[in-house]
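Colleague: predicted model and sequence below, questions to follow.
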Amino acid sequence: MAELLHRLGTFAARRAWAVIIAWVVILGITVGGFLIGFKGLSSSFDIPGTASGDVIAELQDELPDFSGASGTVVFHTTDGSALSAEQQAEITALAESGRDLPDVADVIDPFVTQQQLADQRQQIEDGRTKIADARTQAETGQAQLDAGTAQLDAAQTQLDQGRAQAEAAGFPTTELDAQRAILDAQRTELDTQQQTLADGVATIEENEATLEQGAELISFADGIRVVSEDGATAIVNVQFTEPRLELPQASKDAVIEHFEAKPVDGVGVAFSSDISQGVPQILGVGEVIGVALAAVVLIVVLGSLLAAAFPIITALVGVAIGAMATLAFSGVVQMASVTPILGVMLGLAVGIDYSLFVLYRHRKQLLQGADVVESIGLANGTAGNAVVFAGTTVIVALLALNITGIPFLGLMGTAGAISVAVAVLIAVSLTPALLGLAKSRVLGKRARARAATAAAMSDSATPRVRSRAIAPMSTLRAILTVIVAIVALLVVAVPAMSMRLGLPDGGSESADSTAYQAFTLTEDSFGAGVNGPLLITASLPEGLDDDEVLHDQLLVARELAGMDDVVAVAPIAVSDDNSLAAFQIVPAEGPNSTSTETLVRELRELPPVADDITLGVAGQAAINIDISEGLADVLPLYLLVVVGLSFLIMVMVFRSLLVPLIATAGFVLSLLATYGAITAVFQWGWLGDLLGVHNPGPILSFLPVILVGILFGLAMDYQLFLTTGMREAWAHGAPARLAVAQGYRAGRTVVVAAALIMIAVFSGFITSESVIIKSMGLGLALGVLFDAFIVRMLLIPALMHLLGESAWWLPKWLSRVIPNVDVEGSALERRHPVHHAL
């Protein structure tokens, strides 16, 4: 590999324009692919095969009108007064005309809905009045029947007495028999009327029972409103035909444009995150500042504006190619909005760093009087070789995200891996080409003078370099360093013990965003739970009629309403075949609250209602739990694959077992500290005002996995560039502890510079309005800070000093099996001694 990279570097230096044109052509191809293939991004996340996903699939089959995405448009008077009749009419007109928007199934007018709710309650009262009137009439009819029966009984008694007297006197009874027949007919008529009255009373009782069941069912929804009690706020619900993950961004934008196109005088409008959360801005002011800070670091380290510009240029080219190549496939596979952003983050950071590693080695050789072309080739074969192996560890960690089985996460990893691969290729080809064009101008004037002096003083292929004596650290200092570093990282990691995972809601967005305004208006006017209602499905027994369905709906509603932290339960639909009923639950708190999470778990643990009605739970809180649990389930396997493969790579690179072991252990410490820090900021709210976290909540559910993949790869980069110098010194005969000091001295400047550059670039993303990007930027910046400056620069050298010669122990049988990759390029340097400029 080193020899191949040496040839590539030499070729690029001598044929610079050919290499530059080749990369320009590649950039042009990716731009063309982007223009043809880009079809938009999704702002939603999902994991297939989850409990909530199964509920949505069931709704798509049985109740398709309720399986599509939905969002809310919140209207609120600017002065807090009740909405006037004219304002209500304008909002109603907007709602009615909004039904014609693309992919919109229905737009619910809040005033019509509120009136319907009031009408339903009035119908219940009217029904009760009618039943009471009917019961009164029945009671009056019963009294009349009882009086008629009493009269017939009296007449029958008189007739019986007269007949007895007539028979005793021997008189004829023909007339009396006729009267008896008349009484019998009248009694039959009374019996018929009594039966009719009894049937009527039974009907009244049945209607009353049905009415009371309906009244009880409706009463559970008393806590649900779409117009606030003070009349100042109204919620327009927008129901889409497409599922949440398949809803085009253009359809959501059309809804926003429609409701903003005709402002209602004196009324503000805000949109829930389901509608307003679009594709975040990839590059902003913060990112530009981050790159500018990286440029400052480069100028300080390299001492030349021209040299400092090269890593920036190559990184930007790599980012453009990687991002557009990824986005070109957005029409083939569904991409989350953060997919290209992750690629941009990594492309900028590693692109600058990898180019810096090659350039720094080249600059160092030039200062020793080396020939430009030979120096470029050797720098590419040594530092470039290390870049390839460092990039490989990052790529392995990112591609391993695909084993999680989570599509959006695997795609993010693949996009990031593409950006890193492009950065590596550019670092070992385009960077040498630019260096070839610049020749000795990559050095400042003073540095060029020193290089010329070094070349003039050289009388052999090996320059004479004066350096200060280097001594190993003391053992006491090493012990203290290990203790202090470990304790410090563990203390910072403490908050991670209370980490909660979830997806951001409107309350997590920036304070001036429309999603945040809609979230807070809804919470203040209707209660926190309205921002995150739960969707419940009930699978009913087969063959039920309408009355039996109502009975089962009531059973389910009673069960749901009896749960803790349930404010309201509303039946919303029943399938045509009466096999599935859907309910909406309004919890006491928002979708990311602990109580709502507990409620979802308790609902899923409920046994079947009445032994044969099974329940399903969906909604944002349920989706949050499913995604978090899905990620938690795959995290151990992911760690095993990433750490295992990287461990094998490090064993080959360092030809040691203990060095990869302590490198991995150090990474675990820095990772835990990173988890603790982001928990303190985003969940506890520490430094929230400074970092723009105004509403603390759960940590982004996939952030821990993302941090594992990226930070492990980056940590091994720094480990590689520091430890290869130590191994090179030890391999050349230096005592192990002295080799640690020599390797540390040789690599500290470039590693510090590289870490500062990464921190600057990642920190630029903290200013993003998107909480997803903000948390990723802060997590990566803190992770690099902890790992580079505490673990790699302090802890690892101290541990290497304490291990001494045993640090490089490797079983003989294993030494014979694994290949010698020679990352430091020692063999290459022997084959290609540097010729000095004249």
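Modeller: Structure's in. What do you need?

Colleague: from now on I want contacts and neighbour counts done on CA atoms only, so please keep to that.
Modeller: OK.

Colleague: for L794, see how far away V482 is.
Modeller: The spacing between V482 and L794, counted by Cα to Cα, to the nearest Å, is 8 Å.

Colleague: tell me where the stretch 501-650 of the chain has strands.
Modeller: The residue ranges that make up the strands of the stretch 501-650 of the chain, judged by DSSP state E, counting those that start in this stretch, are 501-502, 534-539, 566-574, 580-587, 614-619.

Colleague: meant to ask about the stretch 101-250 of the chain, not that
Modeller: In order along the chain, the stretch 101-250 of the chain carries the following strands (DSSP E, counting those that start in this stretch): 104-108, 233-240.

Colleague: check it against this one:
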Amino acid sequence: MATFLYRLGRFAFRRRRLVLMMWIAVLAAVGISAMSSTGSTSDSFTLPGTQSQRAIDLLGKEFPQASAGGASARVVFEAPDGQKLTSSANKAEVESLVAQLEKSPQVSRVSDPFTSGQVSKSGTIGYAGVTYKVPGADVSDAAHAVQAAVVEQGEKAGITVSLGGDAVADKAASKAAELIGLGVAAVALVITFGSMIAAGLPLLTAILGVGAAILSITIATQFFDIASQASTLALMLGLAVAIDYALFIVSRYRNEIRDGHDPEEACGRALGTAGSAVVFAGLTVIIALAGLSVIGIQMLTSMGLGSAFAVAVAVVMALTLLPALLGFAGMRIMKGKLLSRRMKALERGEGESMGVRWAKFVTRNPVKVLAVSVIGLGLLAIPAMALRLTLPDDSMKPPASTQRLAYDTLSKGFGPGFNGPLTVVVDARGSDDPKAAAADATAVLGKLDDVASVRDAAFNKAGDVAIIGVVPGSSPTSQATKDLVSDIRDHSATLKKDTGADLMVTGTTAVNIDVSTKLAQALIPYLAIVVGLALILLLLVFRSILIPLKATLGFLLTIAATLGVLVAVFQWGWLADVFGVDQTAPIVSVLPILLIGVVFGLAMDYEVFLVTRMREEYVHGAVPTQAVVEGFRHSGRVVTAAAVIMISVFSGFLLDDAALIKSVGLGLASAVFFDAFIVRMTIVPAVMALLGHRAWALPAWLDRRMPNVDVEGEKLRHALTADSTNTAPEPVLAGVVAGNHAGSDSLSAPPVFTSSSGDADAAAVASALPRHHRGRSLGLSGLKQRRARDRGAAPPADTTESKATVLKELRRKLTRKS
């Protein structure tokens, strides 16, 4: 892997114009295809094996006219204060609005509030039910325009008109969250690199990668059922990881140049080392997100696969387009004019960074730091024990939206349970007296707790299947309504015994309850799969038993603390004013599953980026504590910047008015904060300081049987260093360049990366390198040959300059560049 990525990096750097043109062609093709796409998103889903789905399938056969799949809307009317809808003037106005709805395109039926009994007892609130001939995603702009005209006309007459249902178009989502996240990310990158060019490359590749992913998802809607939230999640996650991956590679590229390598060689080495970690980290995210498909809910599957595709695009962009852009940037990427005086001193190797000082503090006080961190996360996790799940409905819409207004108005006029009616299906095909069975079922339903009203049974043409409408007394997301659904299903066995008829509950509320139950049941198995995967992958990467255990336990702490924060804010209402939560509600049922999938990948990112550098230092002979400090010296700033970027991107979604988007943004931002700063940068060094050499222990029998993944690119570096020592005097000159550039008097080459596989593996890797690379370094002759080849001219002949003249020329060039 490291050798392949090394060669890929050099190729993309050298053939940068070709790579750039290929990506432009791909983006253009995807963009044109997306513009001509006629597909649309859909939030419909099936739940195989659940009672609500069996009832839906039965209704589709026995009541085809009621199961045609057309969209519906509720147009809610509220009379002015002190008046009633039944007054002559208001009634005439409402009837005029209903007539206008009947003439709307794509409408199949409109119910009149006054003739259908759809006016509240107080006479102040009523609604008209509108059924369309097409699904919600296919309702035309002309039909939406009629809805808007009805609202406007009613408001002019003094009647408050609001719209609810899946036939109502949501307002375009604000792009403020994405823009704010990008702005903070740009500031973090500039602070990290001190260079506009170095900061701009990760942003550019991230924007292009997310654009390509979103356009591809749009194209996929023609062939697959894609959830409407799939693009939003792909945008959030793709943007964050794309910036992270590019940040890590650019940072390693700059380090390789400081070590004395020419830009093309530095690009190859950066991809061979950091690129390997990016591939591994990206694969963990992709596997975790794609694993959402095993739950069996189409909506969740499309969200997971769409986000996994966005991450895959981010990885490919980082490994191909980014090296090409580095080729265009050249040495200008090293200019850090925006660095502070302290940062410039750190670049020269003077002083200690905050990350190094923090690592030293933690390793000096590992027990105290570990105790405070674990206890703190444990306290935050306590509310998670009260976790309740639900699916989003109009009650979670922004407070100023027409859907939320319609929901609240209907609750005020008809009771909180009116927005979540239950459809009870009596399957009496095996009963001797279907009508008597339906009557018994109606009587039983009327005696149950929390039932506001029961409608008479409506039979199919054959007279053996009936529908009974039940309106709960509590809101659709309440525990009382969930208990009511359970009570109705519990009476099914008794009715079956007495009459031979089956009793089933369906409808939107029952389906939401079944979905939430299924997701809650899948939470632990999915978590076990993810944790098991983490243990195996980290065992292969770090060749250690204790480090994977430590990493996965830290991941579980992160998940528990994050769920605790979500419950405290959105379910209990703590700090509700701070986060703009206007009412409490259960947590959206898909969120815990998504958190596990997404945070697992991000946690492994930080673990790999940080601990691989510790392993490199340990392999080279550093004592365990010093290896931890050196790992922070090399990677602490990059991991900090990556975490700040992700937190800023996710936190931007807290500005959205919708409770669903707020909860996703707060959950992901909290998880990144907990995992990056508390688990990876505090608990990890404390545990490794306590474990010492035992942290890297691996039984000999397991070491012999395990493949060597070599995420750090040790074999590649060993091969490159060993190969370069076979030529002289250029390795010495390369050491001089590296020493002068770093402000050191040392003439030694960069550290050799050893490998447990020995020199045979290094020789095998060296033989696979490009022939023109073998023995190359940054000597003056090599620079002249590179420049001549880039200009298309023949390489200059080697001269017999003395070593002193060569060194003088190199020092002059480096002084001029600096």
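Modeller: In hand now; what should we look at? Because the structure is predicted, anything quoted here is derived from the model rather than measured.

Colleague: so which of the strands of the stretch 501-650 of the first structure comes closest to A209 of the first structure?
Modeller: Shortest separation from A209 of the first structure across the strands of the stretch 501-650 of the first structure is recorded for strand 566-574, at 18.5 Å, computed as Cα to Cα.

Colleague: so T724 of the first structure lies in a helix, does it not?
Modeller: Yes. Counting by DSSP: H, G, I helix; E, B strand; the rest coil, T724 of the first structure is part of a helix.

Colleague: give me the nearest residue to it, chain neighbours excluded.
Modeller: The shortest distance from T724 of the first structure to any non-neighbouring residue, by Cα to Cα, 6 or more residues apart in numbering, is to E824 (5.9 Å).

Colleague: can you tell me what that neighbour aligns to in the second structure?
Modeller: Under the alignment (TM-score structural alignment), E824 of the first structure maps onto E712 of the second structure.

Colleague: kindly confirm my reading that its match is in a helix.
Modeller: No. Going by three-state DSSP, the assignment for E712 of the second structure is coil, not a helix.

Colleague: that one and K344 of the second structure, how far apart?
Modeller: Distance from E712 of the second structure to K344 of the second structure, by Cα to Cα: 27 Å.

Colleague: higher neighbour count, those two?
Modeller: E712 (24 against 15; other Cα atoms under 10 Å).

Colleague: right, and the more buried one touches A274 too?
Modeller: Yes. Contact between E712 of the second structure and A274 holds when scored by Cα atoms under 8 Å: they sit 7.1 Å apart.

Colleague: so the top helix by length along the second structure corresponds to what in the first structure?
Modeller: Ranked by residue count under DSSP state H, the longest helix found in the second structure is helix 508-542. Aligning helix 508-542 of the second structure against the first structure (TM-score structural alignment) gives residues 620-654.

Colleague: average offset between that stretch and the second structure?
Modeller: Mean deviation of stretch 620-654 of the first structure from its aligned counterpart in the second structure after superposition (mean Cα distance after the TM-score superposition for the first structure): 2.0 Å.

Colleague: so which bits of that stretch are buried?
Modeller: Within stretch 620-654 of the first structure, the residues that qualify as buried by neighbour count (16 or more other Cα atoms under 10 Å) are 620-632, 634-635, 638-639, 641-643, 645-647, 649-654.

Colleague: try stretch 294-308 of the second structure
Modeller: By neighbour count on 16+ other Cα under 10 Å, the buried set for stretch 294-308 of the second structure is 295-308.

Colleague: repeat that for stretch 821-838 of the first structure.
Modeller: Within stretch 821-838 of the first structure, the residues that count as buried by 16+ other Cα under 10 Å are V821, D822, V823, E824, G825, S826, L828, E829, V834, H835, H836, A837.

Colleague: give me every residue that touches the third one.
Modeller: Think V823 of the first structure. In this structure, V823 of the first structure makes contact with A2, T382, N385, A386, F389, V653, T724, judged by Cα atoms under 8 Å, 6 or more residues apart in numbering.

Colleague: so what corresponds to A281 of the second structure in the first structure?
Modeller: A281 of the second structure maps onto A390 of the first structure when the alignment is built from TM-score structural alignment.

Colleague: got it, and L566 of the second structure?
Modeller: Counting by TM-score structural alignment, L566 of the second structure lines up with I678 in the first structure.

Colleague: between the strands of the stretch 101-250 of the first structure, which one is nearest to L8 of the first structure?
Modeller: Nearest of these to L8 of the first structure, taken as Cα to Cα: strand 233-240 at 54.9 Å.

Colleague: average offset between that closest one and the second structure?
Modeller: Between strand 233-240 of the first structure and the aligned residues of the second structure, the post-superposition mean distance stands at 2.0 Å (mean Cα distance after the TM-score superposition for the first structure).
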